[in-house]
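Colleague: Return atomic coordinates for the entry below.
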Amino acid sequence: MDQFHLMNVFVATGEEASFARAARRLDLSPAAVTRAIAALEELLGVKLLQRTTRHVRLTEAGQRYLDDSRTILASLEEANQAAAGINAAPRGNLSVTAPVLFGKLFVMPGIVQFLDTYPEVDVSAWFLDRVVNLVDEGIDVAVRIGHLPDSGLKAARVGQVRRVLCAAPAYLDRHGVPANPADLSRHTIISANHMSPRVEWKFGAQDNPTTVRLHARLTVTSNDAAITAAVAGLGICRLLSYQVADDVAAGRLRILLAEHEEPPWPVHVVHREGKFGSSKVRYFIDLLVAHLRAHPYVNSSIVAAGETMN
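Modeller: Have a look, this model is predicted:
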């Protein structure tokens, strides 16, 4: 029996955790599914599934084989598409993830342009302030801010951003401008993205940073809320440069202690494409990489002269 057919039946059974549901999904009889699984286990000489009267569970070997089978079948489909010329016309669903504000400001314009250009593609955009596992959650393309861990994913660096301190000119007129990180203890602190009033901000070189422990007068879970409070003159907040770039350019916020900043954080477009790659993913990556590399908020200090106060 064709091993690719056996693998396809096994993947459906493992994902559905049911012979009956796998049969319906593949338009086969339950008996045919049972025979295929038995033939595959005999071929491999290992038990892949634990069967009970109600459930089908993967063995440890079965889980490993399921992951490998998915990869092999996806590569086979990509090879078939490439040979058939389907890659010339992007189609199907594309899934993309990025941090919330970055996605809104920089990724969404690329998505809109892509959808306008390729009418047979649908896009699912997941803008989340957490790291999404591309393999486990079935995501095609991601934007990652920060240093990447070692993985099997492919990445294109598109720029960098800074972690910056900022405050409104009105606040600085009332309370003065901090000259060094230690001065921050005398200022009102706005903290974003965690719900503890205790704040630890690091400054300087990555291998030998200076840590300043502070108390947040206002703690919020939204970067937008922190920016609103800072623009209103409440105090000093720390955010990524692209998040406050428009407010800095308009003079609503000023950057503080730029000479004490950590090294910039790299920005990458990450994907899990195989050897052949589908056209929808390739074309979208090309568009997004070009768009981000050309954007001044991703590839330069955030605004022109006069941004810093020290």
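Colleague: CA only for contacts and neighbour counts going forward, please
Modeller: Noted.
Colleague: Please look at Val244 and Ile227 and confirm they touch.
Modeller: Yes - the criterion here is Cα atoms under 8 Å, and Val244 meets it with Ile227 at 7.2 Å.
Colleague: Report the contact partners of Ala167.
Modeller: Ala230, Val231, Gly233, Gly235, Ile236, Cys237, Leu253, Arg254, Ile255, Leu256 (Cα atoms under 8 Å, 6 or more residues apart in numbering).
Colleague: Could you check how far the nearest residue to it once chain neighbours are set aside is from Thr210?
Modeller: Of all residues not flanking Ala167 in the chain, Ile236 sits nearest, at 4.8 Å (Cα to Cα, 6 or more residues apart in numbering). Using Cα to Cα, to the nearest Å, one gets 18 Å for the distance from Ile236 to Thr210.
Colleague: who's more crowded, the two?
Modeller: The neighbour count for Ile236 versus Thr210, taken as other Cα atoms under 10 Å, is higher for Ile236 (27 against 16).
Colleague: wait, doesn't the more buried one sit right on Pro169?
Modeller: No - counting by Cα under 8 Å, Ile236 does not reach Pro169; the two are 10.7 Å apart.
Colleague: correct me, but Asp129 touches Pro99?
Modeller: Yes - using Cα under 8 Å, Asp129 is in contact with Pro99, at 4.8 Å.
Colleague: out of the two, which sits in the busier spot?
Modeller: Higher neighbour count among Asp129 and Pro99: Pro99, with 19 against 15, using other Cα under 10 Å.
Colleague: The stretch 201-310 of the chain: strands as residue ranges?
Modeller: 210-215, 218-220, 236-240, 254-256, 265-271, 308-309 (DSSP state E, counting those that start in this stretch).
Colleague: Just tell me which of these ends up closest to Arg25.
Modeller: strand 265-271 (28.0 Å; Cα to Cα).
Colleague: gap between the closest one and the chain center?
Modeller: A distance of 9 Å separates the centroid of the chain from that of strand 265-271, by Cα atoms, centre = their mean, to the nearest Å.
Colleague: buried set for that strand?
Modeller: Trp265, Pro266, Val267, His268, Val269, Val270, His271 (16 or more other Cα atoms under 10 Å).
Colleague: Now distance to Asp173 too, for the contacts of Ala167, in CSV please.
Modeller: As requested, the contacts of Ala167 are arranged in CSV below (distance: Cα to Cα, whole Å):
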residue, distance to Asp173
Ala230, 14
Val231, 13
Gly233, 10
Gly235, 11
Ile236, 13
Cys237, 16
Leu253, 12
Arg254, 12
Ile255, 14
Leu256, 13
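Colleague: Proceed likewise with the subsequent sequence, for comparison:
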Amino acid sequence: MDRLTSLTAFVRTVELGSQAAAAAELGLSRTMLGRHIQALEQHLGVRLINRTTRKQSLTEAGLAFFERCSAALHELEAAERSVSSLQAEPRGLLRLNAPMSFGARHLAPAIAAFTELHPKVRVELVLNDRVVDLVEEGYDLAIRIGRLADSSLIARRLAHCRVVLCAAPRYLERCGAPERPADLARHNCLLYSYAADRDQWSFRLGPVEETVRISGNFVANNGDAVVAAAVAGQGVVLQPTFIVGEALRTGALVRLLPGWEASELAIHAVYPHPRSLTPKVRSFVDFLVERYGGNPPWDAGIG
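Modeller: Presented below is the predicted three-dimensional model:
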């Protein structure tokens, strides 16, 4: 017989004072409940309950066993309640990985707003621009920007990600502005080392598409470093608006090749498996969709 059911039958019989009451509560026949207690006694090799036609009483062994079993079953019930509450309310530690620039500029403020709404959630944010293994490294969720590689990960789109070509006014005064993509071959192009096509940039103007091989004297594995070099007048950058948006709004950078569009990327939240979508993960992803969906705040005022 099922040992846990037998233990429950014994404990409830003692607590309720009769097998009839315990059987009714547990949805068992009185005969079946009696068999569970007998099976428990046979397993232990001792009598637990002295039975007469009118009353029952615990043996010395039964009293000692009841005290331990009762405490254990109540702990089990408390554990089940705690898991159920985790399924109902966002709480606990959320381990999150994200790209460096996006995480520092946009995700950290979003986390502050989210935890204000859900104070029982704690967030551990790890920022780097490499692609991490969520399962092996123990992350609940990651933010990925770009074209997703085929994988077993579940993805939800958070926002579109525009990529624009720009340079500082001082660089343009010195080197001139490109008039079409092919002109970039003669410019100092500042490169992001994790870009899928680092050494060539593609643009589209209506049905016309041009791809140009580019080169430059600066490569970095972080978008903010590349943009800082551009603001200092070192060269031309092709970067997402969530990094260059503020510099474009202030005039520190100027958008180039108006009308020509680079391929748009997307920002996704990814997690390992549908079972990973606990309330803390689900509520955080929903929060980001609402915050970034439609027209993302980093695109405001840059055309």
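Colleague: List the TM-score for the superposed pair.
Modeller: For this chain pair, the superposition-based TM-score is 0.64 by TM-score structural alignment, normalised by the length of the second structure; 223 aligned residues with a Cα RMSD of 3.1 Å.
Colleague: Grab the nearest non-local neighbour of Tyr124 of the second structure.
Modeller: No Tyr there; residue 124 of the second structure is Glu. Arg95 (4.9 Å).
Colleague: Mean deviation, the helix or strand the one you found falls within versus the first structure?
Modeller: According to DSSP states H and E, Arg95 of the second structure maps onto strand 92-98. Strand 92-98 of the second structure, aligned to the first structure and superposed, deviates on average by 1.1 Å (mean Cα distance after the TM-score superposition for the first structure).
Colleague: Just the residues contacting that strand, thanks.
Modeller: Under Cα under 8 Å, 6+ apart, the answer for strand 92-98 of the second structure is 120-129, 132, 138-144, 280-281.
Colleague: Buried ones among these?
Modeller: Taking 16+ other Cα under 10 Å as the criterion, what is buried in the contacts of strand 92-98 of the second structure is 121-123, 125, 127-129, 139-144, 280-281.
Colleague: Leu265 of the second structure contacts Arg162, correct?
Modeller: Yes - contact status for Leu265 of the second structure versus Arg162: in contact at 6.4 Å, counting by Cα under 8 Å.
Colleague: sorry, back to before: dump the strands of the stretch 201-310 of the first structure into a markdown table; add distance to Arg70 of the first structure as well.
Modeller: Shown next, in a markdown table, are these (distance: least, Cα to Cα, whole Å):
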| stretch | distance to Arg70 of the first structure |
| --- | --- |
| strand 210-215 | 45 |
| strand 218-220 | 41 |
| strand 236-240 | 37 |
| strand 254-256 | 48 |
| strand 265-271 | 16 |
| strand 308-309 | 51 |
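Colleague: any idea how far Thr7 of the second structure is from Ser263 of the second structure?
Modeller: That one is not Thr; residue 7 of the second structure is Leu. Leu7 of the second structure sits at a distance of 64 Å from Ser263 of the second structure (criterion: Cα to Cα).
Colleague: what about these two, which has more around it?
Modeller: Leu7 (21 against 14).
Colleague: May I have the residues that are in contact with the more buried one?
Modeller: Ile37, Leu40, Cys69.
Colleague: For the first one, give its distance to Asp183 of the second structure.
Modeller: Translated: Ile37 of the second structure. 88 Å.
Colleague: and what of Leu94 of the second structure?
Modeller: 47 Å.
Colleague: Which one's more surrounded, these two?
Modeller: When neighbours are counted by other Cα under 10 Å, Leu94 comes out ahead of the other of Leu94 of the second structure and Asp183, with 19 against 12.
Colleague: From Val220 of the first structure, how far out is whatever residue of the first structure lines up with that one?
Modeller: Using TM-score structural alignment, the equivalent of Leu94 of the second structure in the first structure is Leu94. Counting by Cα to Cα, the separation of Leu94 of the first structure from Val220 of the first structure is 32 Å.
Colleague: how about the helices of the stretch 201-310 of the first structure, start to end?
Modeller: Ranges of helices within the stretch 201-310 of the first structure are 223-231, 241-249, 279-293, 296-299, based on DSSP state H, counting those that start in this stretch.
Colleague: Next, the residues that contact the lengthiest helix in the first structure from outside, please.
Modeller: In the first structure, assigned by DSSP state H, the helix with the most residues is helix 60-84. Helix 60-84 of the first structure has contacts (Cα under 8 Å, 6+ apart) with 4, 7-8, 10-11, 14, 46-49, 87, 274-278.
Colleague: switch the cut-off to 10 Å
Modeller: By Cα atoms under 10 Å, 6 or more residues apart in numbering, the residues outside helix 60-84 of the first structure that reach it are 4-5, 7-8, 10-15, 41, 46-50, 57-59, 85-88, 135, 273-279.
Colleague: Tell me how many other residues crowd the residue nearest to Asn223 of the first structure when sequence neighbours are not counted.
Modeller: Spatial nearest neighbour of Asn223 of the first structure, chain neighbours left out: Ala192 (5.8 Å); criterion: Cα to Cα, 6+ apart. Applying other Cα under 10 Å, we find 23 residues neighbouring Ala192 of the first structure.
Colleague: Nearest to His291 of the first structure, out of the buried residues of strand 265-271 of the first structure: which one, please.
Modeller: Ranked by distance to His291 of the first structure (Cα to Cα), those are led by Val269 at 11.3 Å.
Colleague: I'd say Ile302 of the first structure and Ala250 touch.
Modeller: No - Ile302 of the first structure is beyond contact range of Ala250, at 11.6 Å (criterion: Cα atoms under 10 Å).
Colleague: For the two, indicate the residue with more neighbours.
Modeller: Neighbour count, other Cα under 10 Å: between Ile302 of the first structure and Ala250, Ile302 has more, with 22 against 10.
Colleague: what's the first-to-last distance across stretch 113-126 of the first structure?
Modeller: Termini of stretch 113-126 of the first structure sit 17 Å apart (Cα to Cα).
Colleague: what do you get for stretch 143-163 of the second structure?
Modeller: Start-to-end, stretch 143-163 of the second structure (Cα to Cα) is 17 Å.
Colleague: What residues sit buried inside it?
Modeller: Buried-residue list, stretch 143-163 of the second structure, by 16+ other Cα under 10 Å: Ile143, Arg144, Ile145, Leu153, Ala155, Arg157, Leu158, Ala159, His160, Cys161, Arg162, Val163.
Colleague: how about those in a markdown table, adding secondary structure and distance to Glu77 of the second structure?
Modeller: Output for those, formatted as a markdown table (DSSP: H, G, I helix; E, B strand; the rest coil; distance: Cα to Cα, whole Å):
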| residue | secondary structure | distance to Glu77 of the second structure |
| --- | --- | --- |
| Ile143 | strand | 37 |
| Arg144 | strand | 40 |
| Ile145 | strand | 43 |
| Leu153 | coil | 34 |
| Ala155 | strand | 35 |
| Arg157 | strand | 39 |
| Leu158 | strand | 39 |
| Ala159 | strand | 42 |
| His160 | strand | 46 |
| Cys161 | strand | 47 |
| Arg162 | coil | 51 |
| Val163 | strand | 53 |
